[in-house]
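A.B. asks: the following comprises the amino acid sequence and a computationally predicted model.
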Amino acid sequence: MKEERKRGFEVVSTYLTKDINLPKRATHKAAGYDLEAAEDMILPTFWKQVLRYVLVELKQWIFSSPDKEDLTELSTIERILKPSLVPTGLKVYMQDNEYLQIVNRSSNPLKRFLALPNGIGIIDADYYNNEANEGHMYVQLINFGLVDQHIQKGERIAQGIFSAYLISDNDEGGVAERNGGFGSSN
C-alpha cells in the first residue's frame, strides 16, 4: 500500500535542470524550512529609487510651469515602492487544513536590511499546481538599506513554517476556486 503524502516541497518544472535544493530545517528543533533563492538577483535599495525620483521631480518642478501636472506620478511612486519577488523554484504540497507561512530570516533585517513588506506570506494548500504558475513560490523582499543587495542563487532568503488552521462554526468554505497564481486570492 502506497503511503499518502502529507506535506513537502517539489521543484517546479521550469527549474528542474537548475540544481534547486529542497528546503531543510537547520537544526532538529528548528520550526522553519530554509528557502533559497533560485537565481541571482539585485534587490535595489528603496532609498536610491526614492531619491532618484525626488531629484527628477524637483528638476521638472523648477523648469516647468506650476500648472503642469504629471499624470503618471502615482504609478511611478507605486513602482518605486513595489517589493522584489525572489523566485524559489519550488512549489509546496500539504493537507487541506494547512498552510505554509513564509517568514523572514532573523538575520535579514539586521545584517542585510531586507524585510518582508507584508510581514508574513501565506501559501494556501490550493496554490499547489495552480494553472497560472504551477504553484511557484516567490518571496517578497524590500531592501530598506542604503546600498543595493546582491542575492545569490542558493542563498537562504526566508523560512517556511507549516501550520494547521481552524475554521469558524458557520464557515462556508470560501466562495471560489483558485484561478490564478501569486496574489490571486485577493
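C.D. replies: Great, that's in hand. Residues are numbered from 1 along each chain as shown.

A.B. asks: contacts, neighbours, all on C-alpha from now
C.D. replies: Noted.

A.B. asks: number of residues surrounding residue 42?
C.D. replies: Residue 42 has 13 neighbours, counted by other Cα atoms under 10 Å.

A.B. asks: what helix or strand is it located in?
C.D. replies: strand 41-43 (DSSP states H and E).

A.B. asks: same check on residue 47?
C.D. replies: Applying DSSP H and E, one finds residue 47 within helix 46-62.

A.B. asks: show me the residue at the heart of the chain, geometrically.
C.D. replies: Centroid-nearest residue in the chain: residue 139, 2.2 Å away (criterion: Cα atoms, centre = their mean).

A.B. asks: that's a strand at it, yeah?
C.D. replies: Yes: counting by DSSP: H, G, I helix; E, B strand; the rest coil, residue 139 is part of a strand.

A.B. asks: show me the contacts for it.
C.D. replies: Residue 139 makes contact with 85, 86, 87, 88, 102, 116, 121, 157, 158, according to Cα atoms under 8 Å, 6 or more residues apart in numbering.

A.B. asks: okay, now the residue nearest to the first one when sequence neighbours are not counted: neighbour count?
C.D. replies: Leaving out its chain neighbours, the residue that sits closest to residue 85 by Cα to Cα, 6 or more residues apart in numbering is residue 140, at 4.7 Å. For residue 140, the tally of surrounding residues (other Cα under 10 Å) stands at 23.

A.B. asks: put this beside the first:
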Amino acid sequence: MNERNTPRKENVNIRIKLLRDVSIPQYATQGSAALDLRAACDTVTIAPGERAVIPTGIAIAPETDGVVAVVAARSGLAIKHGICLSNGIGVIDSDYRGEICVGLYNSGSESFTINCGDRIAQLMFMPVFAANFILSDTLDGTERGTGGFGSTGIR
C-alpha cells in the first residue's frame, strides 16, 4: 500500500525501441495511470476540422501477450483546445512492432500548433481477456434489458 492507502500498480515489462531522438515516456506523478506521449516531428499545425498523424518516435513490445497498450487523449488538450484523438482511443496490440503514431483531430475553432516534444496523448497498459463466445438463443434478463442510448436517463 502507498501513502494514500491504495494498492500499488502492478508492473509489466515493456521493451521499448527509440526510433528517433526521443526520451522514454514517463509518468508525470506517482499516481498517474498513464505515461505522456510526446510529438517526435517537425512543427505541425492542425486547422479546425482537420486531422494529422503525429509520430512519437517509439515502438514497444510487451513481454507478455496478456496486455494491451491504450492511447488516450490528454484532457487539457481536449477541453482547452478541442484536440482529440481522431479514432477515439488507440489500441496498440501486443504483437504490433511499428512506431506508435497518434491521430489527432482539431474540433476547436482555431488552428493548433504542435511542436517537437509536446505532450500529445497518454499511453496506458491494461490486461486483456480473450473472448470465448458461447452461442445461445437467450441471454440472462437484467433490469436494463435492451434499453439503449439514453435509456437510463441523465439524472
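C.D. replies: Received it, and whenever you're ready, just let me know what you need. Just so it is clear, the structure is predicted and the values come from calculations on it, not from any experiment.

A.B. asks: re earlier: chain center to the strand holding residue 42 of the first structure: distance?
C.D. replies: On the basis of Cα atoms, centre = their mean, to the nearest Å, strand 41-43 of the first structure sits 13 Å off its chain's mean C-alpha point.

A.B. asks: who are the packing partners of that strand?
C.D. replies: Helices and strands touching strand 41-43 of the first structure, by 3 or more Cα pairs under 8 Å, 6 or more residues apart in numbering; DSSP states H and E, are strand 138-143, strand 149-151.

A.B. asks: which SS class is the closest residue to residue 98 of the second structure other than its chain neighbours?
C.D. replies: In this structure, residue 98 of the second structure finds its nearest non-sequential neighbour in residue 59, 5.5 Å apart by Cα to Cα, 6+ apart. Per three-state DSSP, the secondary structure class of residue 59 of the second structure is strand.

A.B. asks: repeat for the one 10 residues further on
C.D. replies: Reducing the assignment at residue 69 of the second structure to three states with three-state DSSP gives strand.

A.B. asks: that one -> the first structure?
C.D. replies: Matched across to the first structure, residue 69 of the second structure falls on residue 100, judged by TM-score structural alignment.

A.B. asks: same question, residue 94 of the second structure
C.D. replies: Under TM-score structural alignment, residue 94 of the second structure pairs with residue 125 in the first structure.

A.B. asks: show me what contacts that match?
C.D. replies: By Cα under 8 Å, 6+ apart, the neighbours of residue 125 of the first structure are 92, 93, 94, 95, 96, 97, 98, 99.

A.B. asks: list only buried entries from those.
C.D. replies: Buried members of those, scored by 16 or more other Cα atoms under 10 Å, are 92, 93, 94, 98, 99.

A.B. asks: surely the first one meets residue 9?
C.D. replies: Think residue 92 of the first structure. Yes: counting by Cα atoms under 8 Å, residue 92 of the first structure does reach residue 9; the two are 4.5 Å apart.

A.B. asks: for the top strand by length along the first structure, buried residues please.
C.D. replies: If you go by DSSP state E, the first structure has its longest strand at strand 156-164. Going by neighbour count (16+ other Cα under 10 Å), the buried part of strand 156-164 of the first structure is 156, 157, 158, 159, 160, 161, 162.

A.B. asks: how about a markdown table for those, with distance to residue 168 of the first structure added?
C.D. replies: Listed next are those as a markdown table, based on distance: Cα to Cα, whole Å:
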| residue | distance to residue 168 of the first structure |
| --- | --- |
| 156 | 36 |
| 157 | 34 |
| 158 | 30 |
| 159 | 28 |
| 160 | 25 |
| 161 | 23 |
| 162 | 20 |
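
A.B. asks: aligned to residue 42 of the first structure, what sits in the second structure?
C.D. replies: When the second structure is aligned by TM-score structural alignment, the residue opposite residue 42 of the first structure is residue 45.
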